[in-house]
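Visitor: predicted model follows, preceded by the sequence.
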Amino acid sequence: MDEFTNNEHILGNRLLNIYQSMTEWIKQKRTQFPLSSHEESRDNLLAYLYVKEMMSHDLIQAIEEEGLSSIYGHESHIISSIELLLRRLQAPAFQDIDIRKITRQQAKQLIAERARTVLGEGRRSRRTRIMVTLDEQLIDEPEVMEQLLLHGMDVARINCAHGSPEIWKKIIEGVRQAEERLQKKQQWEKRCRIYMDLPGPKVRVDSIVSNTYPVKLSVRKDEYGQPIQPVTGFLYLHTPLSFPSEQSDVSFVLEVATNESITMVSGDELVFIDVRGRKRRLKVIDVIAPSCFKVELSNTAYIQKGIWFKHKRFSLLLQSVTPIPMKAIVKKGTRLQIYFDRTHFGAAKMDDAVKLTTTLPKALRNVRVGHRLYFNDGKIFAMIQNVTNKYIEAKVISTGRKNKMIKKGMGINLPDSLMHLTVSSLTDRDLQYIPFICKYADMIGLSFVHTPHDVAKLYRILTEQGAPHLTIIAKIETRAALHNLTRILMEGLTLPSFGVMIARGDLAIEVGFENMSIVQHDILALCQAAHVPVIWATQVLENLAKKGVPARAEISDVSLGQKAQCVMLNKGPYIVEAVKMLANVLEKEESHPQKRAKMIARYMDQQGVFR
């Protein structure tokens, strides 16, 4: 900083040189990013990138020590801010250059307009919208849907990685019916937006088996310890070629063996002694096929291979038990074998390793020894130990303070394995869902976007479907997306309606938890410079939504999220309470300065100083 010696003349000349070279650079870059509209956002984004790259820390510090504002906090109007600095420093030969610039107030209005286009109208009491993830349980809870709308839900999110079009349609109908009921009561005026996430190339656990025994088959009980309803499952007389699709009333699959010729009908019972010595009964409730039966268990049992099921005419020996959804307990040191195909998986010999397949085997092509492997947003951490032509072998390094469960449908992250080189961001499954989304949704989330070409491809498909108006939300959750973020934003500026979601779950795995704070701040800054609305997502008030009690750090996270135009909540049994809390915090953060000052004084008025 000695080179500036606090001299305004030197400081002004240095800043003027940066400004002049910046404007020339922007003119050159315009040909790379041609736009028919939103030129002011393009030029401002380019200016922010140039200034961030070229202004040294010493220069920024010298500007601040002169009592002037630096570039921080001025991302949305950086060109105007630099021109204002130059005037105050009385820079020589200063003149406005013909580039598209925008003032602070104009930038604020522009972001607000685009937020209305993308997210719908805000509320009278707050500008920041609230997005809530909905699931099929809410189909049968119309009162909860009404409470979500009344207390703050502005956008309803449906994650298309789960459920089916039939379920999604019922959820959307539930939202619209709740709005109609509230309108009749004169309690609702606006329209809740529907946002649907494409599943994208998310790698998930498909099938899983382990030698973890015994397996607990739990029957729900009331507060007095009495069974409420039986658990049901399938019993096979041979190894099933495939497990049944997930059904809400199926909790297990049993494979049994016998040398006898058997027949069973509904009502037949199989008596057995579980590993604790408790007498239990399986009751046949349906005959699916001569070798497949649907059975129910009325009391909790612990079972394992080798247990005998006794019918009045024959006996069956248990060969295997598989919980539904399939799951396995892992701890530090557990061996994992991830198979490339179901043939080798089915032929694998049982040992101490947990064996599994994935929903996207080709995503594993670039996996190498030493690469990191995460399950469930980082709750389970493993390292790749070996790669064969049949499977990848890994070793669990950490599960936190407790053993953890790996189960069917759980997300997998391989941050070192360059998945974007082998997997397109738009999968065949995505393409199947797009027509439904075009018909019923207002916004579509592009999961695992890597490049601007992914955004352009989705827009072309939407146009072919007759839905070019549909808002595209680019979910930033990979390192490739971070490196291409400027170009993704530029592509978004060519669209009728575009926004960005900071999907912090997968992104934190990609960049490392320790770097997440810096990365999310920079994403926000780039989006502010481009005047693109942002959705702040993942684990916001998660403890409150799931357990009913907020963690202290969650409230601070909400304050950071208020810099975005929308904050997303995930599902949970206490989701209404989470919406109320989020709305309350956002309203206080956005309240009028005088009202805010009074509220702060209530808790922070310093006694014995002014009176």
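Guide: Looks like it arrived, so ask away.
Visitor: C-alpha from now on. contacts and neighbour counts both.
Guide: OK.
Visitor: got a list of what Lys332 touches?
Guide: By Cα atoms under 8 Å, 6 or more residues apart in numbering, Lys332 lies in contact with Lys395, Val396, Ile397, Ser398, Thr399, Asn403.
Visitor: can you count the residues close to the first one?
Guide: A count of nearby residues for Lys395, using other Cα atoms under 10 Å, gives 20.
Visitor: how about the third one?
Guide: Neighbourhood size, Ile397 [other Cα under 10 Å]: 17.
Visitor: contacting residues for Ser373?
Guide: Careful, residue 373 is Leu; it's not Ser. Contacts of Leu373 (Cα under 8 Å, 6+ apart): Phe381, Ala382, Met383, Ile384, Ala394, Ile412, Asn413, Leu414, Pro415.
Visitor: equivalent analysis for Val369, please.
Guide: Contacts for Val369 (Cα under 8 Å, 6+ apart) come out as Met383, Ile384, Gln385, Asn386, Val387.
Visitor: still on that earlier bit, right, and the pair among the contacts of Leu373 with maximum separation?
Guide: The span of those, defined through Cα to Cα, is set by Ala394 and Pro415 at 14.6 Å.
Visitor: who has more neighbours, the two?
Guide: Ala394 (26 against 21).
Visitor: one more to weigh against that first structure:
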Amino acid sequence: MKDADLKHLKVLYQELVDLREDIILQGNEIISRWSENVEDQDTLYSIQNLAYYMAFRKNDLRALQSKLQRYGLSSLGRLESRVIENLDTILVSIANILASDTSFKYPSKESFYRGQQILEKNTDCIIGPQPADRYSRIMVTLPTQAATDKYLIHSLIQNGTDVVRINCAHDDSVIWKKMIDNVKKANESLNKNCKIAMDIAGPKIRTNRLLTTLKDVKINTGDLLFLTGEQYLTDFYSIPLVVDCTVPEIVKHIKVNDPVHIDDGHIKGIVEEVKPEGVVIRITHCFRQGGVRLKCERGLNFPKLDYKTDILTEKDRADLDFVCQHADIIGISFVKDNQDIQEIQDEINTRLHPKRKNDVSLMIKIETLEIIDVLPSVILKAMTQNKICVMIARGDLAIEVGYERLSELQEEIQWICEAAHIPVIWATQVLENLVKTGIPTRAEMSDITLGSKSECIMLNKGDYLNDAVILLNDVLARFSKHQYKKDPKLRALGIAGNMWNN
């Protein structure tokens, strides 16, 4: 080896030593906050690794990666589940190249893959055992007809569904119980263990009542809409369309120039005026030329609104009485901070039978702007008391953060969760066209490959739900041969062999 290369490697070695020391110093500050009452050794290791990963990712490491790649060393791009072990491996390898002594040692095989094994164990426990031919599990949102159509649930589970999801924003406990009974019957018949996830609705802000002088309640770009928090509706300020919402107290916190998104962003507007009774909204975008028909119970998002609603509504608390008796996974919507997690944990703990406390997991849905900046601490708060998984709820999240930011955020969330060894559920509009029309789009197929890096992919309800499960099962089985998380699997390519056969 040339003297210049030896010199470069010595400098690189010291750079990595300094980085490692800094990671441990800063990471230990976080670990000391969260590990005090943690007895489970795997959970403690996950807390440590997440803390070290966040300290590691505070740095811009792109130049360091290029230096490592030049010498055939790990580029640090796949160390999420094993931060210190990965760094130690590189340091020992450089020392061996330099033929110099080092205090670092290669981790044992067990130590090196411990984080990955904890993640797989947590996934098996929370979402269900790994199918024989694919890594990612399949979650399916049940439609109302699943309460009466036994064949539907039987076929969904038979075709590869690993978890069924019941959305408590719809139907009621009588319907939910019938769905659950049908799942249990199908499990027994098929000798399966399909898990049951139940999402409590949370403080979703929706349109409530409409008052209009229009014959056809269509809204178009340039139109005015009045949003009020008043109990009684009237034609405020002669605006032809007046609407109130399910959380009326938020209206007084809305400001001029605040953006407003309606119906998953199909309608967008901006607040032009603030009045005593509400706000005047100018519509700036409609997804369909000719206008969009505004209806009740459509989602409302205020990305810049500085107001915190209670994480649980009275309906949620009532629903939890049922959910805590029947769910394997309890989904929590619109979490914003650790205070929300604590409130949820307290409410659940008062309802769970002691025998069920180790059997029920929390599913934290990532769908607010506020949770993004505090996601690692929210994960740490939750995992010290519960088994947890994370759902990337891309619908509301896209509206809150913007579609441009979503494209990178969805991967960043996956990386952070892998560092914490907790499973991720990839959700919202997966194979939506196939589920609704029976025909997939090309973009949907590409979306599956991104989702396959997660431990579970969720399908929503639609007429062709079973077809979507069959296709998703097949594609995931194929892609599992190509990639695990960030790691490509270099199986022999038939295309490559054809060059010699021809």
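Guide: Nice, I can see it. Keep in mind the model is a prediction, meaning the values are calculated, not measured.
Visitor: just the contacts of Leu373 of structure 1 now: which is nearest Phe610 of structure 1?
Guide: Nearest to Phe610 of structure 1 among the contacts of Leu373 of structure 1, with distances taken as Cα to Cα, is Phe381, at 54.6 Å.
Visitor: isn't that closest one right next to Tyr374, touching?
Guide: Yes. Contact status for Phe381 of structure 1 versus Tyr374: in contact at 4.7 Å, counting by Cα atoms under 8 Å.
Visitor: quick one: map Lys169 of structure 1 onto structure 2.
Guide: Mapped onto structure 2 by TM-score structural alignment, Lys169 of structure 1 lines up with Lys177.
Visitor: in the strand or helix carrying that match, what counts as buried?
Guide: Under the criterion of DSSP states H and E, Lys177 of structure 2 resides in helix 173-190. Buried residues in helix 173-190 of structure 2, defined by neighbour count with 16 or more other Cα atoms under 10 Å: Trp176, Lys178, Met179, Ile180, Asn182, Val183, Lys184, Lys185, Ala186, Asn187.
Visitor: what's the answer for stretch 151-162 of structure 1, then?
Guide: Along stretch 151-162 of structure 1, these residues count as buried under the neighbour rule (16+ other Cα under 10 Å): His151, Gly152, Met153, Asp154, Val155, Ala156, Arg157, Ile158, Asn159, Cys160, Ala161.
Visitor: which residues in structure 2 does the longest strand anywhere in structure 1 align to?
Guide: In structure 1, assigned by DSSP state E, the strand with the most residues is strand 279-289. On structure 2, no counterpart of strand 279-289 of structure 1 exists by TM-score structural alignment.
Visitor: and that strand, how far from the chain's centre?
Guide: From the chain centre to the centre of strand 279-289 of structure 1 is a distance of 40 Å (Cα atoms, centre = their mean, to the nearest Å).
Visitor: any idea which helix or strand comes after it?
Guide: The helix or strand immediately downstream of strand 279-289 of structure 1 is strand 292-297, counting by DSSP H and E.
Visitor: of the contacts of Lys332 of structure 1, which belong to helices?
Guide: Per DSSP state H, helices hold no members of these.
Visitor: okay, and which of those map to strands?
Guide: Lys395, Val396, Ile397, Ser398.
Visitor: ok, which pair from the contacts of Val369 of structure 1 is furthest apart?
Guide: Among these, the pair separated by the greatest distance (Cα to Cα) is Met383 and Val387, at 11.5 Å.
Visitor: these two - which one has more neighbours?
Guide: Met383 (20 against 15).
Visitor: just to check, that one is in contact with Ala394?
Guide: Yes. Using Cα under 8 Å, Met383 of structure 1 is in contact with Ala394, at 5.4 Å.
Visitor: Ile30 of structure 2 belongs to a strand?
Guide: No. Assignment of Ile30 of structure 2 by DSSP: H, G, I helix; E, B strand; the rest coil gives helix, placing it outside any strand.
Visitor: pretty sure it contacts Ala51?
Guide: Yes. Between Ile30 of structure 2 and Ala51 there is a contact under Cα under 8 Å: 6.0 Å.
Visitor: these two: which is more packed in?
Guide: Neighbour comparison, Ile30 of structure 2 and Ala51: the larger count goes to Ala51, with 27 against 20 (by other Cα under 10 Å).
Visitor: now do the longest strand of structure 1 and strand 292-297, the angle between them.
Guide: Computed with axes from the mean of the first three to the mean of the last three Cα atoms, to 10 degrees, the direction of strand 279-289 of structure 1 lies at 150 degrees from that of strand 292-297.
Visitor: now strand 279-289 of structure 1: buried residues?
Guide: Going by neighbour count (16+ other Cα under 10 Å), the buried part of strand 279-289 of structure 1 is Arg280, Arg281, Leu282, Lys283, Val284, Ile285, Asp286, Val287.
Visitor: skipping adjacent residues, who's closest to the last one in space?
Guide: Going back to what we said before, that points to Val287 of structure 1. Nearest non-adjacent residue to Val287 of structure 1, counting by Cα to Cα, 6 or more residues apart in numbering: Phe293, 4.7 Å away.
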